[in-house]
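# Any chance you could fold what I've pasted below:
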Amino acid sequence: MKIRSKFQTWLLQEDLNFLLTNRIPRIAVTRFMGWWSQLRHPWIVKGSIAVWRWFTDLDLSEAKEKSFDSIHACFTRELKPGLRPVDARPDVLTSPCDCIIGACGEIRDGIVYQAKGFPYTLNTLLSAPELMQRWPQMLEGGTFVTMRLTSSMYHRFHAPCDAHLSHVTYISGDTWNVNPIALTRVKELFCKNERAVLQMQTSSGMPFLIVPVAAVLVASMRFHAVDVLLNLRYRGPNEIPCDAIYTKGQEMGWFEHGSTILMFVPKGYQLVDGVQSGIQLRMGEPILALNSSARYF
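Predicted structure coming up:
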């Protein structure tokens, strides 16, 4: 255990961590991980999970299945029923995933933050002209939340409220690591990485965005509503209209590895007391609450 602890501490040294997870052929390594994760040889699967456990705090006691036929199956594992109760209050948005809260706060002049002192603009993140024309103005004065999923966490994400998903925009990009070390070294990192913009609306009419962002080793993102596997080899349309209705807490999709989800809501919602950078949340726990004076139609 002492050797493991020392090794983990050594890997967390900023310069070394950044070098090992970013100054590598990121896209090639990510594609390799996608291939490796699908292999179904028992020795490969058991050996890979053992290594994964040694490097991280992976805990499979909550997993629905007791064994896995591939690393992919372990990455995208379901949980035992009842382990993630969902806050049912209609004026509360819940965390869509198990996560560590990163940068969060008010959206001002279309500017948000990936880390303290590292801003990026909604226009740069959204990229597509039709998104840029509509959303920055609509979200002005609202709230943004950054939710980081580590590699050992539960990788599925869920609806934060009763909601309608009307459109998915896929934006191809790089695969920089999205850990705190990289976020304080790479400007506009989320705007560089592969990502998808999910345009949504609550049952009361409030528009909001969920933006899953891929990272190094994240070989794919799956959204059940469009039944398309989005990854570095995807060659389909970037604009994917859809018409999906979700109930609060319903599963929306998954990452194959740890990554980040960004959520943007317009003026009227505020962070729940205690939600701040560095805390951990589980899927279904409250993250944003509606002000009593806010109404959307």
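
# hey, let's count contacts and neighbours off CA atoms from now on
Fine.

# show me where the stretch 51-200 of the chain has helices.
71-75, 122-126, 129-139, 180-183, 189-192 (DSSP state H, counting those that start in this stretch).

# who wins for proximity to Ser203 among these?
Closest to Ser203 of the helices of the stretch 51-200 of the chain, according to CA to CA: helix 129-139, at 17.5 Å.

# Distance check, the closest residue to Val92 other than its chain neighbours against Lys267.
Nearest non-adjacent residue to Val92, counting by CA to CA, 6 or more residues apart in numbering: Ala289, 4.5 Å away. The gap separating Ala289 from Lys267 is 11 Å, by CA to CA, to the nearest Å.

# ditto for Pro119
As judged by CA to CA, Pro119 and Lys267 stand 20 Å apart.

# returning to that earlier point: my guess is the residue nearest to Val92 is in a strand, correct?
Yes: counting by DSSP: H, G, I helix; E, B strand; the rest coil, Ala289 is located in a strand.

# got the contact list for it?
Ala289 is in contact with Asp91, Val92, Leu93, Tyr269, Gln270, Leu271, Val272, counting by CA atoms under 8 Å, 6 or more residues apart in numbering.

# Same question for Gln280.
By CA under 8 Å, 6+ apart, the neighbours of Gln280 are Asp98, Cys99, Ile100, Ile101.

# To compare with the earlier structure, here is another sequence to fold:
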Amino acid sequence: MNISRQLQRLALNEDLNFLLTNRVPRAALTRFMGWFSRIRHPWVRDASMAVWRAFTDLDLSEAKKTSFDSLHDCFVRELRPGLRPIDPRPGVLASPCDAIVGACGRIGSDPGAQVFQAKGFPYPLTDLLGNGARANAMIDTLRGGSYVTLRLTSSMYHRFHAPAALTLEHVTYHSGDTWNVNPIALKRIERLFCKNERAALHARLDDGTPLLLVPVAAILVASMRLRAADVALNAQYRGPHELPCSAGYDKGEEMGWFEHGSTILVFTPPGFALCDDIEAGHRIRMGEALLRRDPP
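The predicted structure follows:
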């Protein structure tokens, strides 16, 4: 067995993985990674990418660029055009990103609108979104609807796109911690998504249906970037946490990106259901069918 495979097997040891990615100074390490990944020096870039490849199945064959200035440049890479066909059906919401499906199902009808981060680990949308008037109105709309957790691994394509033609109406940024969001941490840290840095993207489909996307940051994620807000949303951000906007997107159009791997939570009101093959562990690519409207 080669060294890369040995390192990957070592990283899969749950106790060791949890210790190395959580029982560390998470915020400081994340700030350091944000600085280090931008160093434009071929020795730093090459050594960093060699370590990255040793622990992951990094595949750059789809990248638009054939060379990168820095590790960060590789993290936020674009794909060559045409590699992610968008499901054209009007009743289908496409996956906003390449991901592994995590917990998914129906949103609770209880006051907190309970969902799950992992089996046996529920969290209420009231904790995820806060108690503002806009958040409460969205929670009232979402009760009894559907949700999907989409986890981006560090080696995946890190940009996210509109799952349908929509208008992004408002962004609420929640500062927080940077716990790892891998399955190991999700089975150990209660309400993890409610503790981490995240941005609630309040959107509306062309027919007026509300849609909520929540990108959640994690350890080593230097920031989230949104096309509609020309700022880096991260622990150093000191601007307003309520960001009104009115940005229209076509289905499949890029909305933003993570500066490392992380998670996107998708929430719909009643009237949508998971597509037949969507279940925990399923690998999905941006543009593939994720949710569909219930038949009338």
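
# Do you know the score for how well these two fit?
The TM-score (TM-score structural alignment, normalised by the length of the second structure) is 0.98; 293 aligned residues with a CA RMSD of 0.8 Å.

# still on that earlier bit, the residue nearest to Val92 of the first structure maps to what in the second structure?
Under the alignment defined by TM-score structural alignment, Ala289 of the first structure is paired with Arg292 of the second structure.

# May I ask which of the contacts of Gln280 of the first structure has the most neighbours?
Most neighbours among the contacts of Gln280 of the first structure, by other CA atoms under 10 Å: Cys99, with 25 neighbours.

# Go ahead and confirm that one touches Leu149.
Yes: with contact defined as CA atoms under 8 Å, Cys99 of the first structure and Leu149 form a contacting pair (4.8 Å).

# rewinding a little: for the helices of the stretch 51-200 of the first structure, give me JSON lines that also has mean neighbour count and distance to Lys6 of the first structure.
Conversion of the helices of the stretch 51-200 of the first structure to JSON lines gives the following (neighbours: other CA atoms under 10 Å; distance: least, CA to CA, whole Å):
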{"stretch": "helix 71-75", "mean neighbour count": "22", "distance to Lys6 of the first structure": "26"}
{"stretch": "helix 122-126", "mean neighbour count": "20", "distance to Lys6 of the first structure": "38"}
{"stretch": "helix 129-139", "mean neighbour count": "15", "distance to Lys6 of the first structure": "45"}
{"stretch": "helix 180-183", "mean neighbour count": "18", "distance to Lys6 of the first structure": "19"}
{"stretch": "helix 189-192", "mean neighbour count": "22", "distance to Lys6 of the first structure": "29"}
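
# Any idea which of those gets closest to Arg84 of the first structure?
Among the helices of the stretch 51-200 of the first structure, the nearest to Arg84 of the first structure by CA to CA is helix 71-75 (17.7 Å).

# tell me which strands and helices that closest one is in contact with?
In terms of contacts (3 or more CA pairs under 8 Å, 6 or more residues apart in numbering; DSSP states H and E), helix 71-75 of the first structure is packed against helix 26-37, helix 42-55.

# in the superposed pair, what's the mean gap between that helix and the second structure?
After superposition onto the second structure, helix 71-75 of the first structure sits on average 0.7 Å from its aligned residues (mean CA distance after the TM-score superposition for the first structure).

# what about the closest residue to Asp110 of the second structure other than its chain neighbours, how many neighbours?
Nearest residue to Asp110 of the second structure, sequence neighbours excluded (CA to CA, 6+ apart): Arg143, at 7.5 Å. Neighbour count of Arg143 of the second structure, defined by other CA under 10 Å: 23.

# so what's the aligned partner of Arg143 of the second structure in the first structure up against?
Here Arg143 of the second structure is matched to Glu140 in the first structure, going by TM-score structural alignment. Applying CA under 8 Å, 6+ apart to Glu140 of the first structure gives the contacts Ile107, Arg108, Asp109, Gly110, Pro266, Lys267.

# Please flag which of those sit within strands.
Judged by DSSP state E, the contacts of Glu140 of the first structure include no members of strands.

# Can you tell me which of those is closest to Arg282 of the first structure?
Nearest to Arg282 of the first structure among those is Pro266, at 23.1 Å by CA to CA.

# how much space between that closest one and Arg84 of the first structure?
Using CA to CA, Pro266 of the first structure is found at 27 Å from Arg84 of the first structure.

# Those two: which has the busier surroundings?
Between Pro266 of the first structure and Arg84, counted using other CA under 10 Å, Pro266 has the larger neighbour count: 22 against 15.

# any idea what that one aligns with in the second structure?
Pro266 of the first structure maps onto Pro269 in the second structure, with residues paired by TM-score structural alignment.

# now its match: how far from Leu142 of the second structure?
Distance of Pro269 of the second structure to Leu142 of the second structure, given as CA to CA: 4 Å.

# Next up, the contacts around the residue mapped onto Ala165 of the second structure from the first structure.
Matched by TM-score structural alignment, Ala165 of the second structure corresponds to Asp162 in the first structure. Shown in contact with Asp162 of the first structure (CA under 8 Å, 6+ apart): Thr202, Ser203, Ile245, Tyr246, Thr247, Lys248.

# swap in Phe55 of the second structure?
Going by CA under 8 Å, 6+ apart, Phe55 of the second structure touches Ser4, Arg5, Leu7, Gln8, Ala11.

# Shared with the first structure, which of the residues you listed?
Mapping the contacts of Phe55 of the second structure onto the first structure (both residues aligned by TM-score structural alignment, their matches' CA atoms under 8 Å) leaves Ser4, Gln8 still in contact.

# out of the contacts of Phe55 of the second structure, which are buried?
Neighbour counting by 16 or more other CA atoms under 10 Å classes Ser4, Ala11 among the contacts of Phe55 of the second structure as buried.

# quick one: which of the contacts of Phe55 of the second structure sit in helices?
Among these, the ones falling in helices (DSSP state H) are Ser4, Arg5, Leu7, Gln8, Ala11.

# how about the second one, what does it touch?
By that I understand Arg5 of the second structure. Residues near Arg5 of the second structure by CA under 8 Å, 6+ apart: Ala54, Phe55.
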